[in-house]
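Visitor: Output the structure for:
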Amino acid sequence: MKFGILVFPGSNCDRDVAYVTRDLLGQATRMIWHQETDISDIDVVIVPGGFSYGDYLRCGAIARFSPVMQQVIDHALKGKFVIGICNGFQVLTEAGLLPGALARNQDLHFICDRSSLKVERNNLPWTYGYTEGEVITLPIAHGEGRFYSDESTLAEIEANGQVLFRYQENPNGSLNDIAGICNLQGNVLGMMPHPERAADKALGNSDGLRLFQGLLERVGAVV
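Guide: Model prediction:
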């Protein structure tokens, strides 16, 4: 499996993700500059965390118009896999690949902490490494991570089983404690917590590694 990690001006978690995919899991990994227009060699696109374009206008709003994003949209529409982490989640909502939006945290403060999350379902490649209902711990670090949508969209997300991760102690005011969602097809995931920061046992927690391992186990053999 080949991973492609987007790099925008202001990205700062791209190398953390590459450490997981390339060094811990031994998978082919390519850093993709935001001006590239050919990602046909990539199986899984990762839109990493950081502060793309300095978060000007609003988080993810400018990155959405980078040349590479049309390729990411096409990649997703073909049923290929895309994950957006933190700022990457914000970019995916701005691009229309995921419903809803990420707004300022309820207390208007930047939050950097560990958060307990419930795995809502495990029948998708993203959560194959977990058990349904399992509570895991992942780091969070964001100032605009409060998931928001209108009532009808929220109802659809819940009815369709698109919530994959839910906060156990809501840190930011997200509606319905939502920490991570997927699209209807299940091939696009956005999440505010950072699985790549909980992937090395030397750091005391490897709950995030299982997200990548499950994806490899379910999908790696067929791409």
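Visitor: rest of the way, CA atoms for contacts and neighbours
Guide: OK.
Visitor: What segments of the protein are helices?
Guide: Counting by DSSP state H, the chain has helices at residues 14-18, 67-77, 87-94, 151-159, 209-219.
Visitor: Which one of those helices lies nearest to residue 143?
Guide: helix 87-94 (10.0 Å; C-alpha to C-alpha).
Visitor: quick revisit: a markdown table please, covering the helices of the chain and showing distance to residue 189.
Guide: Below are the helices of the chain laid out as a markdown table (distance: least, C-alpha to C-alpha, whole Å):
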| stretch | distance to residue 189 |
| --- | --- |
| helix 14-18 | 15 |
| helix 67-77 | 10 |
| helix 87-94 | 8 |
| helix 151-159 | 13 |
| helix 209-219 | 11 |
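Visitor: Turn these into TSV, including mean neighbour count.
Guide: Converted to TSV, the helices of the chain look like this (neighbours: other C-alpha atoms under 10 Å):
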stretch	mean neighbour count
helix 14-18	20
helix 67-77	18
helix 87-94	27
helix 151-159	13
helix 209-219	18
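Visitor: mind checking which of the ones you listed is nearest residue 125?
Guide: helix 209-219 (4.7 Å).
Visitor: now the closest one, how far from the centre of its chain.
Guide: 14 Å (C-alpha atoms, centre = their mean, to the nearest Å).
Visitor: Over to stretch 1-11?
Guide: Taking C-alpha atoms, centre = their mean, the mean C-alpha location of stretch 1-11 is offset from the chain mean by 12 Å.
Visitor: what distance separates the start and the end of that stretch?
Guide: 23 Å (C-alpha to C-alpha, to the nearest Å).
Visitor: List the contacts of stretch 209-222.
Guide: Residues outside stretch 209-222 that contact it (C-alpha atoms under 8 Å, 6 or more residues apart in numbering) are 1, 20-21, 25, 125-130, 195-196, 198-200.
Visitor: let's go with 7 Å and repeat that
Guide: With contact meaning C-alpha atoms under 7 Å, 6 or more residues apart in numbering, stretch 209-222 is reached by 1, 125, 126, 127, 128, 129, 195, 196, 198, 199.
Visitor: this one next, for a side-by-side:
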Amino acid sequence: MRAAVIVFPGSNCDRDMKVALEQAGADVHMVWHKDADLPEGVDLVAVPGGFSFGDYLRCGAIAAQSPICQAVVRHAEAGGYVLGVCNGFQVLTETGLLPGALMRNSGLKFVSKTIDLKVETENSAFTIGYRAGGALRIPVAHHDGNYVADASLAARLVDEDRVAFRYSAPLNGSVDNIAGVLSENRRVLGMMPHPERAIDALHGGTDGQAMFRALVEATVAA
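Guide: Presented below is the predicted three-dimensional model:
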């Protein structure tokens, strides 16, 4: 599997993402935000966490205007896989690849800790390595992780089985405790928790490993 990790000014989880993907067996390329094209033959694009452009204007809004994001949108529209984590999730909502918006945490404080996460669906290349209803321990680190969706969108996400993860307990004000959502074709996932920070027992846990292994297996099988 060939993967591209996008790097913006202010990204700080890009190398973590690279390590997680390489550990799972992927061939990873780091791509600067000013590049206009993705490397040839890329299966997965990962948009990592951090504070792109200092979170000025609105988290992810400036990054979404970078030249590479046009290529990311084309990749997704062609059926490619895209994973956005934390700031990457914010970027994907700003590009329109995922619905809803990420707003300031309801408690108005930065949240940084390992939390309990509930798997809501096995029906995606991102979550097939887990059991629906199962619990994961995954770190979070965000100030603007409050997922906002009106009642109609929230109901549609549930009806279409597009809620990938929920927080096991209220954390940041997210509607229905939603922590991750899938696109209509189920090939784009945005999530606030950091699976790339849960791949090594020495760092506190390995619950993120199954996601990256499943992605590699899905693209190889295709």
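Visitor: coming back round to it: pull the most distant pair out of the contacts of stretch 209-222 of the first structure.
Guide: 1 and 198, at 21.2 Å, using C-alpha to C-alpha across the contacts of stretch 209-222 of the first structure.
Visitor: Of these two, which one has the most company?
Guide: Between residue 1 of the first structure and residue 198, residue 198 has the larger neighbour count (other C-alpha atoms under 10 Å), namely 22 against 17.
Visitor: In contact with that one, which residues are there?
Guide: By C-alpha under 7 Å, 6+ apart, the neighbours of residue 198 of the first structure are 138, 205, 206, 207, 208, 209.
Visitor: give me that answer again for 6 Å
Guide: Counting by C-alpha atoms under 6 Å, 6 or more residues apart in numbering, residue 198 of the first structure touches 205, 206, 207, 208.
Visitor: residues in contact with residue 93 of the first structure?
Guide: 99, 101.
Visitor: try residue 10 of the first structure
Guide: By C-alpha under 6 Å, 6+ apart, the contact list for residue 10 of the first structure reads 51, 52, 53, 54.
Visitor: pretty sure residue 36 of the first structure contacts residue 68?
Guide: Yes: the pair residue 36 of the first structure / residue 68 is scored as a contact, 5.3 Å apart, by C-alpha atoms under 6 Å.
Visitor: neighbours of residue 64 of the second structure, just the number please.
Guide: 23.
Visitor: and if you look at residue 45 of the second structure?
Guide: The number of residues near residue 45 of the second structure, taken as other C-alpha under 10 Å, comes to 26.
Visitor: May I have the residues that are in contact with the closest residue in space to residue 179 of the second structure that isn't next to it in sequence?
Guide: Distances taken as C-alpha to C-alpha, 6 or more residues apart in numbering put residue 166 closest to residue 179 of the second structure, at 4.7 Å, once the chain neighbours are dropped. By C-alpha under 6 Å, 6+ apart, the contact list for residue 166 of the second structure reads 117, 118, 177, 178, 179.
Visitor: what number of residues lie near the fourth one?
Guide: Looking back up the chat, that one is residue 178 of the second structure. The burial count for residue 178 of the second structure: 28, using other C-alpha under 10 Å.
Visitor: Excluding sequence neighbours, find me the nearest residue to it.
Guide: With sequence-adjacent residues excluded and distances taken as C-alpha to C-alpha, 6+ apart, residue 178 of the second structure is closest to residue 166, at 4.5 Å.
Visitor: so how far is residue 200 of the second structure from that neighbour?
Guide: 23 Å.
Visitor: and what of residue 14 of the second structure?
Guide: On the measure of C-alpha to C-alpha, residue 14 of the second structure and residue 200 of the second structure end up 16 Å apart.
Visitor: Tell me the spacing between the residue nearest to residue 61 of the second structure when sequence neighbours are not counted and residue 9 of the second structure.
Guide: The shortest distance from residue 61 of the second structure to any non-neighbouring residue, by C-alpha to C-alpha, 6+ apart, is to residue 94 (5.7 Å). Note on residue 94 of the second structure: its distance to residue 9 of the second structure, by C-alpha to C-alpha, is 17 Å.
Visitor: try residue 72 of the second structure
Guide: When residue 72 of the second structure is compared with residue 9 of the second structure (using C-alpha to C-alpha), they lie 17 Å apart.
Visitor: Repeat that for residue 98 of the second structure.
Guide: Distance from residue 98 of the second structure to residue 9 of the second structure, by C-alpha to C-alpha: 22 Å.
Visitor: try residue 1 of the second structure
Guide: Shown here: residue 1 of the second structure relative to residue 9 of the second structure, a distance of 26 Å by C-alpha to C-alpha.
Visitor: ok, back up a step: just give me the match in the first structure for the residue nearest to residue 178 of the second structure.
Guide: Aligning on TM-score structural alignment places residue 166 of the second structure opposite residue 166 in the first structure.
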